[in-house]
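Novice: compute the structure for the input listed below.
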Amino acid sequence: MRINSFLFCFLISALGWSQANVIFKDRNYFEAQNEAREKNKPLVVMFYANWCEHCKKMKSSVLQDTDVVLFYAQNYITVAIDAESDAGSALKQKFKNDCKVRSYPTFAYFSSKEVYWGGFSGEMKKESFIEEGTKLLQPENQLPQLKAAFEANVNNPEACLKYIASIRKAGFDATTITQRYLKTVPKENLFTELNWRIIANGINTVEAPEFQWIIDYQKEFGQAASPQRVEKKIIYTVQDNLRSAADALDTLNYRKKRVFVEKIQLRKTDSLLYKYDTQLYASIQDWKRYQQVTLEKTDTFAAKDANQLIENASVYLNYIQQPDALRKAITWVDKAIALSENAEKHLVKAKLYLKLKDRTQALQAAETAKKWSEQMGWSSSESDTIIKEIKAAKL
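Specialist: Below is the predicted model of the structure:
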């Protein structure tokens, strides 16, 4: 009996290590899907990117862990695919109505008949990865069942929250689901911890009327959850909405969202407006709006940010011509120098003065940069070049 037990443990261990080179390996998706049908086992697809450090880390550790290998080899057919390859792009397109692959790694779970059960994105620890796979083997945790439970009882907050969570994990917006539930809730019953969680997870656009509820009833929601959680939700939603539009250079959508954010009138959201206004207007080279925003708001929102001050001043140096605006940029450089001095900042100041045709001040700033570099034991060649340029300039 002892021998049999020993052999059993040995075989299990050997299976684990042998399977370590099998699960979540690159293979043809359709071959894996056929295998899932034949064996009547669910299928998990790992979408990864070759440049993704989180993918590399999971592949080299979690996906080679014996417990993970044994669990997934026993319960699922697995396949990995480079999401940025032709085959990966085609597969993302195939499942675009089931899940959105927006970050890596993304794990998508399907039944043997290719019905999407759920999934998630991001690096996971061993225990959590097994836990997610275990949960999705239970029908009550699968997206079709969650949807059916919600549709059967729209005013059930627990069913709504579970459905929202699954939809969000799949990469979709849950606003309409949340709104359907909230229409069933009288205002006097709105301010509960569970309803706050539904709103916090389900409302993620600044245009949604329910987001305005959060603004209007910060105190009430703060009592149900906490003031810190409510403020964090407001800040995160504003940041996420503005950043996505600014990064995409989607000026139409950005300006639409900007109207709603401007109405909030919180210092932190106003600061985010300043940040993304300057980012967007610089990216699209709308220097008129960039100048307007920076002149009006830099002293309020960037007075203690040396990098932003110098970035603004450098933009003015390259793209702004008005003398008064250039003098304002010099005051930003002075503030940046007061926060953290270096030769580069003095050189920006020298160039701004040179653009203003003020030889005396330009030379003084350049010589200060040279002196500062020499004191630090660094090369002063750039300062020397600018000093020569200033002296040779015909002003």
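Novice: use CA for all of it now, contacts and neighbours both
Specialist: OK.
Novice: immediately after the strand or helix carrying Val230, which helix or strand?
Specialist: In this assignment (DSSP states H and E), Val230 forms part of helix 227-247. Sequence order places helix 251-262 as the next helix or strand after helix 227-247, per DSSP H and E.
Novice: which parts of that following helix are buried?
Specialist: By neighbour count with 16 or more other CA atoms under 10 Å, helix 251-262 contains the buried residues 254, 257-258, 260-261.
Novice: let's have those in CSV, adding distance to Leu91.
Specialist: Formatted as CSV, those follow (distance: CA to CA, whole Å):
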residue, distance to Leu91
Tyr254, 31
Lys257, 32
Arg258, 35
Phe260, 37
Val261, 37
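Novice: how about Leu280: what's its closest non-neighbour residue?
Specialist: Spatial nearest neighbour of Leu280, excluding adjacent residues (CA to CA, 6 or more residues apart in numbering): Ala246 at 5.3 Å.
Novice: what's the neighbour count on that neighbour?
Specialist: 22 (other CA atoms under 10 Å).
Novice: could you do Thr175 as well?
Specialist: Residues near Thr175, counting by other CA under 10 Å: 17.
Novice: I'd say it and Gly202 touch.
Specialist: Yes - with contact defined as CA atoms under 8 Å, Thr175 reaches Gly202; the gap is 5.3 Å.
Novice: for the protein, what spans make up the strands?
Specialist: Remark: strands assigned in the chain by DSSP state E are 43-48, 77-82, 106-110, 116-121.
Novice: pick the most buried one from the ones you listed.
Specialist: With neighbours taken as mean count of other CA atoms under 10 Å, the strands of the chain reach their highest mean count in strand 43-48, at a mean of 26.
Novice: this one as well, want them side by side:
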Amino acid sequence: MTFSISAQDQQSKARTGTLTTDHGPIHTPIFMPVGTAGTVKAVHQRELETDVQAEIILGNTYHLYLRPGLDVLSQAGGLHKFNGWSHPILTDSGGYQVYSLSNTRKIKEEGVTFKSHIDGSTHRFTPEGVMDIQRTIGADIIMAFDECTPYPCEYGYARQSMEMTHRWLDRCIGRFDATEGYYGYQQTLFPIVQGSTYPDLRRQSAEFIASKEREGNAIGGLAVGEPAEEMYKTIELVNEILPVDKPRYLMGVGTPANILEAIALGVDMFDCVMPTRNARHGILFTTEGIMNLKNEKWSRDFSPIDAGLGGYASTFYTKAYLRHLFKAEEILAAQIASLHNLTFYLWLVRQARVHIDAGDYVTWKNEMVERLMRRL
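Specialist: So this is what the prediction gives:
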């Protein structure tokens, strides 16, 4: 994997670049649709490619390990061949899912023992095992195994968790560097900065991760309930330490405003379930603000969902028709809304790249943040 920076904004840390993998290039800043179980919910791969114009999608180690399972993925030739996506894929390590299973898991130095949410069966994830699982899945970018602490989190626990995450990282690196991928293309490993919202811990973690000199780095443990300003302060602190010439991935973030503000702080890669999850509940992000399509006010609005966006779903279907589909509980409602929201998110980062290149990113960002968070 290689990463090159093509433009740097003069009023912020925003930059454009290209991250190149064996499955193709990724233009940054980029938003990565989440395909937890090998599929981005309610959206065909062809739509992801042609309408959304996604350049990379995510899979999740925890979910893919449980089903379809490693035997199926191995026999298929990896996740790319299994789901038909020919572009880059990133896999989360499963650390966040383990964090969310707080009532059914035990964390020890060796690893994490947890019960499946599907059938209650018991499993263990270790740093070495998670590397092997992600090798089998076959993602282009794989994540180190870490513990994601909750918010709020006591200082002592945050420190102990961070130190264990660092020890786990050394084990991940050892296993990753001692093995090779199974499918004839290169994979790369991203470490993850932790430390809750404590500046000294985040600084220590960022320095430790930077010292490993991997091809990219991630910032984890945010968007778990902390105020947005705390998140931005943490990102700013961490990005002062992480290498400028490596891509920076902010995990699990977030709203359109979060993404634009984090780009200004030097983040290159984002993922979040928000666009598809909100879509399934009738909440749409548009170029003019946020719409709740279940509201009565849209029942006789025969204008396109978002004429300013472009894209098939956003310009072909009307607000009134989509509201009708939601009220009638038609599956097509979730499909149209998900396709629209993802189209919007990828449009947003493309526009960010345009304005970084043009040198007016901060002015544009400030205007867009105010507009995009309006309730229509």
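Novice: any idea what the TM-score is?
Specialist: The TM-score (TM-score structural alignment, normalised by the length of structure 2) is 0.30; 195 aligned residues with a CA RMSD of 6.9 Å.
Novice: picking that back up, buried residues of the helix holding Val230 of structure 1, list them for me.
Specialist: Buried-residue list, helix 227-247 of structure 1, by 16+ other CA under 10 Å: 230-231, 233-234, 237-239, 241-243, 245-246.
Novice: what does it rub up against?
Specialist: 200, 204-206, 214-215, 218-219, 221-222, 251, 253-254, 257-258, 261, 268-269, 272-273, 276, 279-280 (CA atoms under 8 Å, 6 or more residues apart in numbering).
Novice: filter those residues down to the buried ones.
Specialist: Applying 16+ other CA under 10 Å to these flags 200, 204-206, 214-215, 218, 221-222, 254, 257-258, 261, 268-269, 272-273, 276, 279-280 as buried.
Novice: which of those fall within helices?
Specialist: In this view, these that belong to helices under DSSP state H are 200, 214-215, 218, 221-222, 254, 257-258, 261, 268-269, 272-273, 276, 279-280.
Novice: of all the helix elements in structure 2, which one is longest?
Specialist: Assigned via DSSP H, structure 2 shows its longest helix as helix 331-358.
Novice: grab the nearest non-local neighbour of Arg280 of structure 2.
Specialist: Ala334 (4.8 Å).
Novice: the one you found contacts Ile283, doesn't it?
Specialist: No - applying CA under 8 Å, one finds Ala334 of structure 2 not in contact with Ile283, separated by 10.2 Å.
Novice: against His80 of structure 2, how distant is the residue nearest to Arg280 of structure 2?
Specialist: Ala334 of structure 2 sits 25 Å away from His80 of structure 2, going by CA to CA, to the nearest Å.
Novice: between those two, which has more neighbouring residues?
Specialist: Ala334 (24 against 20).
Novice: Ala224 of structure 1 is in contact with Trp196, isn't it?
Specialist: Yes - taking CA under 8 Å as the definition, Ala224 of structure 1 is a contact partner of Trp196 at 7.3 Å.
Novice: stretch 19-32 of structure 2: which residues count as buried?
Specialist: 19, 21, 23, 25-32.
Novice: just to revisit the earlier point, same list, the strands of structure 1, but as CSV with distance to Ile387 of structure 1 please.
Specialist: Below are those laid out as CSV (distance: least, CA to CA, whole Å):
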stretch, distance to Ile387 of structure 1
strand 43-48, 52
strand 77-82, 53
strand 106-110, 55
strand 116-121, 54
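Novice: ok, which of these comes nearest Leu7 of structure 1?
Specialist: Distances from Leu7 of structure 1 to each of the strands of structure 1 were compared using CA to CA; the minimum, 26.2 Å, belongs to strand 77-82.
Novice: quick check: angle from that closest one to strand 43-48?
Specialist: Strand 77-82 of structure 1 and strand 43-48 meet at an angle of 20 degrees, taking axes from the mean of the first three to the mean of the last three CA atoms, to 10 degrees as the criterion.
Novice: by contact count, what packs against strand 77-82 of structure 1?
Specialist: helix 29-39, strand 43-48, helix 86-94 (3 or more CA pairs under 8 Å, 6 or more residues apart in numbering; DSSP states H and E).
Novice: please redo it, this time with the cut-off set to 7 Å
Specialist: helix 29-39, strand 43-48 (3 or more CA pairs under 7 Å, 6 or more residues apart in numbering; DSSP states H and E).
Novice: can you say which of the ones you listed is nearest to Ala73 of structure 1?
Specialist: The minimum distance between Ala73 of structure 1 and these falls on strand 43-48, with 10.6 Å, by CA to CA.
Novice: quick one: the spatially closest residue to Pro144 of structure 1 that is not a sequence neighbour from Lys39 of structure 1, how far?
Specialist: Nearest non-adjacent residue to Pro144 of structure 1, counting by CA to CA, 6+ apart: Trp117, 6.9 Å away. Computed as CA to CA, the Trp117 of structure 1 to Lys39 of structure 1 distance reads 18 Å.
Novice: repeat that for Leu11 of structure 1.
Specialist: 22 Å.
Novice: what of Ser60 of structure 1?
Specialist: Ser60 of structure 1 is 28 Å from Lys39 of structure 1, by CA to CA.
Novice: got it, and Leu280 of structure 1?
Specialist: From Leu280 of structure 1 to Lys39 of structure 1 the distance is 52 Å (CA to CA).
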